[in-house]
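1. One predicted model, sequence on top.
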Amino acid sequence: MDTNTEPQVAVGVEGVTNNIMGDQEVLVVTQKHQHYPLPIIPALYSKLLLLVVLPVGGFLMPVFHNEETGTSSFSGLQYLHVCVWAVVMLLTWYIKGEHKNSRILGYHDFYNSTRHLHRTTFYIMSGGNVILMVLACLVRDYCMGGSVSRCSVNISLSPVNYQQITFLLEVVIAIPFVIKHIVFVVRFNAAAAPPDTLADDLAFRISGPESYVGVRGPSSLEWVLERQADLLQVLRHRNSLLSQQVFSLTQQLEQS
């Protein structure tokens, strides 16, 4: 019966140990050069779908709305916008968390290039909420007619029309950012690149281009400190993984 055990492979150090039978087992510990894709494509497409649903619902609801329900078309569109905004907020929270995990795994350049994209839609819709709140106050104070009646003799626009204009402006501004975000993530996943901290030019990434002789660049203390903080966070994450693997190897040695 073969009593030889399989060589144990861990991440972090390299050495040689002897098992019970005297055979040598090589422990190779290096970080795996594997890619960690971002699983946020469905969430981004869901956000894009919500941006399409918002203006479509804004134009269809006044047509099919029944006043006997007790609410006006104006109130119905307000509720619609708040519901879409709430779902976008949850999607933004999830996408932001995945980007943060990607940063911890070492993808600093990608995180910095997309750090504003995953929050832009939420900020735009939050601004839309403010505009709709102000619009509701103006309608209550200055529009004596219904939600589909014109508020002014000179302007033939009803309160619902102002809501529809707000919806269209939000969508026109937000959709390009969502599409750009989708393109970035698709390219990132397709490239299957290892983390930035495994690159050969890690010193260049951390210290900046101005540290090389003959290369001039803008000196930014905040940028250097931010990159150093990113590196410390990655090292802390790796140390945690190494501690778990050392504990697992210790248990295996005690049981053998």
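-> Looks like it arrived, so ask away.

2. can we go C-alpha only for contacts and neighbour counts from here?
-> Will do.

3. Show me what the helix ranked longest in the chain packs onto, helices and strands only.
-> As assigned by DSSP state H, the longest helix anywhere in the chain is helix 221-255. Judged by 3 or more CA pairs under 8 Å, 6 or more residues apart in numbering; DSSP states H and E, helix 221-255 is in contact with helix 73-104, helix 202-207.

4. want to compare, so here's the second one:
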Amino acid sequence: MSSHTDEELLVENTKRFKKVPTLPAVIISACLCSAQIILAFVLPELCDKKGKECVLNSFSILIYTHGGHWAGILAIDQVLHLAHHKSRLGGYLEFYTKTKNIRRAPFYLVSAGNFVLMLIVIILHDLCDNDATCSHTFTKVDYLRGMITLESLVVICCNVSYIIILRDFNAKQSPPDVLRDDFATSIHLGGQIESIGAQQQDQIMEVMERQAELIRYLKDHSETLGRKILELTNQLALRERA
């Protein structure tokens, strides 16, 4: 009876499908990466040639812009996290699980890029600043340009993959996973676990991950209902006193 009542409340709160509005943020992320690639190739032409000197050399400017790029990706990651958290609370557990890694990948990649960038700066400073032979192979900007280009291209690929999944999810407008019979069936291993071989351990891990997300959802959902009940109880108490 209690579970039936909870399901009715959940249905009432999820009658209307709400799209995950993260497409603009992901597009901005891809644009930031594209801008980084453009700067990596344009700045040396604008600032490092004789007669075209800038206040700072292109190497320094690229380091500063990469720091700003990381801050932008961090802000976008927080926006995506908030939107997907709301979607998970709405019962869309499979979409949350499916996009969890690819959603966070750009932030981890750019953070790793910052670490590699720091190493590049230190190594080039120690080996090349006092060694004229470095200028005959690759310049410091060349190394930095290669790292930024590789990092940005991988992030753009992650963004494109995410956009494809997001558009498919928003277009289907499916009901919450917790209300779908096929999802409920998919999280039960039952007696099949003994017949599953070692080559299918990934399927077991996938089911266990879905079960973990369902437990998290039910916990958050129970806490939300508890807060609503407490608020209603307080309101009723105030009315009785009045």
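-> Perfect, thanks for sending it. Since the structure is predicted, the reported quantities are computational estimates derived from the model, not experimental observations.

5. TM between them?
-> Superposed pair, TM-score by TM-score structural alignment, normalised by the length of structure 2: 0.78. Supporting alignment: 225 aligned residues with a CA RMSD of 3.5 Å.

6. coming back round to it: of the helices and strands packed on helix 221-255 of structure 1, which stretch is the most buried?
-> helix 73-104 (a mean of 18; mean count of other CA atoms under 10 Å).

7. follow-up on the earlier one: relative to Leu51 of structure 1, which of the helices and strands packed on helix 221-255 of structure 1 is closest?
-> helix 73-104 (8.2 Å; CA to CA).

8. Against which helices or strands is the closest one packed?
-> So helix 73-104 of structure 1, by 3+ CA pairs under 8 Å, 6+ apart, packs with helix 41-64, helix 108-114, helix 117-142, helix 159-191, helix 221-255.

9. quick check: the fourth one aligns to which part of structure 2?
-> If I follow you right, that is helix 159-191 of structure 1. Under TM-score structural alignment, helix 159-191 of structure 1 corresponds to residues 140-172 of structure 2.

10. with structure 1 superposed, average distance for that stretch?
-> Here the mean offset of stretch 140-172 of structure 2 against structure 1 after fitting is 0.9 Å, by mean CA distance after the TM-score superposition for structure 1.

11. For that stretch, buried residues please.
-> For stretch 140-172 of structure 2, a neighbour-count test (16 or more other CA atoms under 10 Å) marks 140-141, 144-145, 147-149, 151-152, 155-156, 158-159, 162-163, 166 as buried.

12. Which pair in the residues you listed has the greatest spatial separation?
-> Taking CA to CA, no two of those sit farther apart than Lys140 and Leu166, at 38.9 Å.

13. Run a quick neighbour tally on the corresponding residue of structure 2 for Ser243 of structure 1.
-> Correspondence of Ser243 of structure 1 to structure 2, assessed by TM-score structural alignment: Ile229. Look at Ile229 of structure 2: counted by other CA atoms under 10 Å, it has 12 neighbours.

14. and if you look at the one 4 residues further on?
-> For Thr233 of structure 2, the number of neighbouring residues by other CA under 10 Å comes to 12.

15. cool, and the one 4 residues further on?
-> Neighbours of Ala237 of structure 2 under the rule other CA under 10 Å: 11.

16. Please report how far it lies from Glu223 of structure 2.
-> 21 Å (CA to CA, to the nearest Å).

17. now swap in Leu230 of structure 2 and tell me
-> For Leu230 of structure 2, the distance to Glu223 of structure 2 - CA to CA - is 10 Å.

18. Please apply the same query to Lys86 of structure 2.
-> With CA to CA as the criterion, Lys86 of structure 2 and Glu223 of structure 2 are 14 Å apart.

19. now swap in His136 of structure 2 and tell me
-> Taking CA to CA, one finds His136 of structure 2 at 65 Å from Glu223 of structure 2.

20. Who has more neighbours out of the two?
-> Glu223 (12 against 7).

21. was I right about Ala30 of structure 2 contacting Asn159?
-> Yes. Using CA atoms under 8 Å, Ala30 of structure 2 is in contact with Asn159, at 6.5 Å.

22. For whichever residue in structure 2 pairs up with Leu38 of structure 1, give me its contacts.
-> Under the alignment by TM-score structural alignment, Leu38 of structure 1 pairs with Val20 in structure 2. Shown in contact with Val20 of structure 2 (CA atoms under 8 Å, 6 or more residues apart in numbering): 83-84, 87, 166, 170.

23. Tell me the one among those residues nearest to Val42 of structure 2.
-> The closest of the contacts of Val20 of structure 2, once distances to Val42 of structure 2 are taken by CA to CA, is Leu166, at 33.1 Å.

24. show me what contacts that closest one?
-> Contacts of Leu166 of structure 2 by CA under 8 Å, 6+ apart are 20, 23.

25. now it: how far from Ile204 of structure 2?
-> Taken as CA to CA, the span from Leu166 of structure 2 to Ile204 of structure 2 is 25 Å.

26. What of Glu240 of structure 2?
-> 53 Å.

27. Look at those two and report which has more neighbours.
-> Ile204 (16 against 8).

28. how far is the helix or strand hosting the more buried one from where the chain is centred?
-> Using DSSP states H and E, Ile204 of structure 2 sits within helix 201-241. Distance of helix 201-241 of structure 2 from its chain centroid, counting by CA atoms, centre = their mean, to the nearest Å, is 24 Å.
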